[in-house]
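> Generate a structure from the sequence data that follows.
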Amino acid sequence: MYAQLRAKGPVHRIHVPESGDCWLVVTRDAARAALTDPRLRNDIAYSSSWRTDGGHAIGRNMLQSDPPQHTRLRRLVASHFTAGRVTALHPRIEALADGLLAALPSSGTVDIVSRYALPLPVSVICEIMGVPASAHGTFHTFSNELVLPTSPEAGAAASAQLEACIRELIAQKAAAPDGTLLSDLAQAAAQPDSLTPQELSGMVFLLLVAGHETTVSLISAAMYALLTHPEQLALLRADPALLAPTVEEALRFHTPVHATAFRFAAAPLDLSGTPIAAGDSVLVSLAAASRDPLHFTAPDRFDIRRQQVSHLGFGHGLHHCLGAPLARAETAIALRRLLAHHATIELATDPAALTWRTSTLLRSLTDLPVRLARRRGTTA
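This next block holds a predicted model:
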């Protein structure tokens, strides 16, 4: 569908269930232009007709804000996700990955999503934030329902339950600071002109949810792409230097975040030849842009040796994904440790039988059954 739309033009009028009519951007040039146009704002107050975009976000977060509020909020947490801070986390991420792999059977069929791709990033972001291990599973259940709701009612219920959990965690950290990111945010909120209670809840919600959902999707999709392209898997096994390019190609080929948060036109503008009226809603498809044939040779081919993979998998501009370094590191480590641990990994089902959970925001596998054979000398 994206390919058909791109062939007809860069911007199209569509209807999004539970939200409404909006403009969809599907080419890479138009996407970059939209993501850097200051007239397209993230604050829904600029919408002429919408009061909600159909989601169940908690509090007030960076994705719903524009400068100077966005700048202030991002500055509060940006230092925790720098390349240097993420590099320092590598040993811990590796230890968590190895622990999960050791718990897998030495051979047989395993769901790599529930046993590996999911618990790894959940554990990492929860440890960074300071969420107790006992709450990891509950937190993800609510998060998953929020991001890919089974129904509007279920999404609303999950939002209320997760908000209650977040408020309880904030209260605990405020009463007993422990040096974790959530604790630091709770302390910052106690300072004048720092964080409002609504912004604090929104910040915790965004970091916890965005801090793992996309990475779960990315690890799963990267492994799926390798398993359905065995020649590419063989290349990676033969040359570990292809690990980073593999992550980038997976981001391009199976873009986890299909589209950005909605933008709203604060003033009339021309977007790649399409007039956008003030108050109109705009959705930028990162997935469509990352397969634009004008920028990628044979865009529907998964190629880990592809040169200059300038995709938009993590967005672009002011709202470029804050956690991109962490997501890249977790995915690279997850793939490297899994391949090192198992001599044989094969898809255990017909690819057509797999289920992809979809929304305007995310696309992810519900499960990924694989057959494993452990390397000789590796212990459980």
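> switch to C-alpha atoms for all contacts and neighbour counts from now on
OK.
> Show me what counts as buried in stretch 158-169.
Of all the residues in stretch 158-169, those buried under the rule 16 or more other CA atoms under 10 Å are 158, 159, 162, 163, 165, 166, 169.
> Which helix or which strand is home to the second one?
Here residue 159 sits within helix 152-175, counting by DSSP states H and E.
> Could you name the helices and strands sitting against that helix?
Helices and strands touching helix 152-175, by 3 or more CA pairs under 8 Å, 6 or more residues apart in numbering; DSSP states H and E, are helix 136-147, helix 181-189, helix 197-210.
> From the buried residues of stretch 158-169, pick the one nearest residue 41.
Distances from residue 41 to these, taken as CA to CA, are shortest for residue 159 (24.2 Å).
> For that closest one, which non-adjacent residue is spatially closest?
Closest residue to residue 159 in three dimensions, ignoring its sequence neighbours and counting by CA to CA, 6 or more residues apart in numbering: residue 56, at 5.9 Å.
> Report the contact partners of the one you found.
146, 155, 156, 159 (CA atoms under 8 Å, 6 or more residues apart in numbering).
> quick one: residue 98 and residue 337 touch, right?
Yes. Under the contact definition of CA atoms under 8 Å, residue 98 touches residue 337, with a separation of 7.0 Å.
> To check against the first, give me the structure of this:
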Amino acid sequence: MDLQGDLVHHPHDAYRHLRDTAPVQRIAGATGEPAWLVTRYDDVRPALADPRLSLDKSHAARGAHRGLSLPPALDSNLLNMDPPDHTRIRRLVGRAFTPRRVEAMRPGIRRTADELLDALGTEGRTDLITSYAAPLPIAVICDLLGIPDDHRRDFRAWTDQLIAPDPSRPQDAEQAIGAMLAFFTELIAHKRRHPADDLLSDMIAVRDGDGDRLGEDELTSLAFLVLAAGYENAVQLIGNAVHALLTHPEHLARLRLDPSKLPRAAEELARYEGPALLAIRRFATEDITIADVTIPAGETVLLSLAAANRDPARFPHPDRLDLDRDTSGHLALGHGIHYCLGAPLARAEVEIALAALLDRFAILTPAETEPRWRRSLRARGLLTLLVDYKATAPPLP
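As a prediction, the model looks like this:
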């Protein structure tokens, strides 16, 4: 068995094998450095909330897998912090990124979805990733942050270069990081002078009861995180969900008949084929034992959300898509203090994207036999999703 290759090319099969034989396994991380991979639900869930597993890179031993390297002005984000810094920043962001704000965005998300579908016409073939699943989240995130329309294409290109860099052109990712840093620095300065009704303006203005506020690097890093994580997760949630329904037409038909089931269905679709194979890397602050394996202090721990979500000990028949399943406790968007800050927005986007698609097209069928998945140890998403569509049903015989 080529474990490293299978983890990228056939992740669910590889995770099944590891859950059964080696639930804590030493592997090479995405950039080649060693890390420990944890795959069972009963180990992954508590580890996500274990304070002995730090997100702070200062706890990493020499030579351990550390993940993406970013400039300091982009690195001061919630994915690299532990309490009390994490607690402070999350509290401040939470004052600006409220459930009320997300709820108020729903009509605008639906309008954008409808506009993208309008552009497809009433019949044809399209790559739904390019025409729908990708442009919808970038529009939502740019609206959320108050980014002008004429920069949306740049942001999509920059983010794609970070998510799926070309190994033969490492300079592209570096240039994308530099461009994003320069843009956000200028945008934050502009928002200070001309605040508007958007999340970035609110994050600049927000203070807690003691007058604390977000610093310049914290603001820049948070804007970068909202864009990169919000875009990537939503594209993959939408694309993976549509693909799962296309390959399970009986479920697609049920949702057409009763769209009220979409919120519950979205949870099962996220469990079944979530956007993240792995949670953000963690570093052991002391020797820690998981499933009878002792991980030395300073070494990197990778917690597999995808493996845990298909653990039969927690979800019976986990490889079966079941829209009636009790999905409570699924880990597609994390768990504990690092639970995805944008989870309510991600849920709204996938529910609205599916509702608009089903409302618009009475016929929606796959136009390719084998989907092309992004080759990644970390993320689970489609490169393309070719479909044939028609806005009206064919006449009865």
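> Next one: the residue nearest the centre of structure 2 from residue 344 of structure 2, what distance?
For structure 2, the residue sitting closest to the mean C-alpha position, by CA atoms, centre = their mean, is residue 233 at 2.3 Å. Per CA to CA, to the nearest Å, residue 233 of structure 2 is found 12 Å from residue 344 of structure 2.
> if I line the two up, what does residue 182 of structure 2 land on in structure 1?
Correspondence of residue 182 of structure 2 to structure 1, assessed by TM-score structural alignment: residue 164.
> re earlier: who's more crowded, residue 98 and residue 337 of structure 1?
residue 98 (19 against 16; other CA atoms under 10 Å).
> So what does the more buried one match up with in structure 2?
With TM-score structural alignment as the criterion, the equivalent of residue 98 of structure 1 in structure 2 is residue 114.
> Let me know the helix or strand that that match is in.
Here residue 114 of structure 2, judged by DSSP H and E, is contained in helix 99-118.
> Tell me the helix or strand right after that helix.
strand 123-127.
> Any chance you could list what contacts that next one?
Contacting residues not belonging to strand 123-127 of structure 2 are listed as 120, 367, 384, 385, 386, 387, 388, 389, 390, 391 [CA under 8 Å, 6+ apart].
> And the third one, what's its match in structure 1?
Pairing criterion TM-score structural alignment: the partner of residue 384 of structure 2 within structure 1 is identified as residue 367.
> in the stretch 251-397 of structure 2, which spans are helices?
In the stretch 251-397 of structure 2, the helices defined using DSSP state H, counting those that start in this stretch lie at 262-272, 305-309, 343-360.
> okay if I get these as JSON lines plus distance to residue 3 of structure 2?
Compiled in JSON lines, these are given as follows (distance: least, CA to CA, whole Å):
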{"stretch": "helix 262-272", "distance to residue 3 of structure 2": "22"}
{"stretch": "helix 305-309", "distance to residue 3 of structure 2": "14"}
{"stretch": "helix 343-360", "distance to residue 3 of structure 2": "31"}
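> looking at these, which is buried most?
Among the helices of the stretch 251-397 of structure 2, ranked by average contacts under mean count of other CA atoms under 10 Å, first place goes to helix 305-309 (a mean of 29).
> Which residue range of structure 1 does it align onto?
Per TM-score structural alignment, the counterpart of helix 305-309 of structure 2 in structure 1 is residues 286-290.
> try stretch 346-362 of structure 2
Per TM-score structural alignment, the counterpart of stretch 346-362 of structure 2 in structure 1 is residues 327-343.
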